[in-house]
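Participant: One predicted model, sequence on top.
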Amino acid sequence: MDIERIATTDAPTPAGHYSQATAHNGLLYVAGQIPVRPDGVHTFDEPFEAQARQALANLLAIVRAGGSAPERLLKVNVYIVDIAHWPAFNRVYAEAFGDARPARAVIPVPELHHGYLVEIDAIAAR
């Protein structure tokens, strides 16, 4: 069972006991990404759209480091605090993904770590 751990300096270093992503059998599993900048600077005080852009940038950096691309994403899970942010997220997501349209779930949650407003995880083909 060959499991590859994926790491890139283009996304924040995990703060806990996990990898940015793992790959196995042609699939890439990206851990939940909150809007921390790659240098570790927190952005929880920034507006929702800025947080969404950063979380997406982290996710896409890891996807690319894992040998995949946005158009090879299969499933994206998005956790947002306050479903009222859904339209803004959908707009930012469409900008980031262009023609790529992976399956997606947007899940409202009561809170996220550090008071962030969005977290995103994904599965991609390699």
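Facilitator: The structure has been received and is ready for your questions.

Participant: CA atoms for contacts and neighbours, from now on please.
Facilitator: Fine.

Participant: Kindly list the longest helix within the chain.
Facilitator: Criterion DSSP state H: the longest helix present in the chain is helix 48-65.

Participant: got another, please set it beside the one above:
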Amino acid sequence: MPNRAIIHSENAPKAIGTYSQAVKVSNTVYLSGQIPLVPETMTMVEGDFAAQAEQVFKNLSAVCTAADGSLQHIVKLNIYLTDLSHFPSINDVMAKYFREPYPARAAIGVKELPKGALVEADGIMVV
């Protein structure tokens, strides 16, 4: 087994299944999907799509920090949307959390997400 470490942050929602928040192999970190759960309460953030997207990036950021990185170290980002009409909004929210050069990204329309979330994101980070 290669050099592998399990990453955990108290500042991000606890894993609610058979997975880790992230796994680091050498200098690559595989970030599990984050939905807009508030870590302290494990309940969905209040508000509209933008509020949910903000919480998703806060959660991803906390896991990145626990892995000695930041959102700027993400090289591949996957975003899952239950309504693709939110595509412009996700770009607006991302602009608050990322700066150029931006990561490679996919925005994928899905039927539904855990706990009724409108958005989820996962990624790969290199530190």
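Facilitator: Perfect, I can see it now. The model shown is predicted, which means the values in this text are computed figures rather than measured ones.

Participant: Superpose on structure 2 and give me the mean offset of the longest helix of structure 1.
Facilitator: Its aligned residues in structure 2 lie a mean 0.5 Å from helix 48-65 of structure 1 after superposition (mean C-alpha distance after the TM-score superposition for structure 1).

Participant: how far apart are the helix or strand following that helix and its match in structure 2?
Facilitator: Following helix 48-65 of structure 1 in sequence order, the next helix or strand is strand 73-81 (DSSP states H and E). Mean deviation of strand 73-81 of structure 1 relative to structure 2 after superposition (mean C-alpha distance after the TM-score superposition for structure 1): 0.4 Å.

Participant: From the contact counts, what lies against strand 73-81 of structure 1?
Facilitator: Packed against strand 73-81 of structure 1 by the contact rule (3 or more C-alpha pairs under 8 Å, 6 or more residues apart in numbering; DSSP states H and E) you find strand 103-109, strand 118-125.

Participant: Now the first one on structure 2. Mean distance?
Facilitator: Right, strand 103-109 of structure 1. Strand 103-109 of structure 1 sits 0.5 Å off on average (mean C-alpha distance after the TM-score superposition for structure 1).

Participant: circling back to that earlier point, quick check: which of the helices and strands packed on strand 73-81 of structure 1 is buried the most?
Facilitator: Greatest average neighbour count among these goes to strand 118-125 (a mean of 23), per mean count of other C-alpha atoms under 10 Å.
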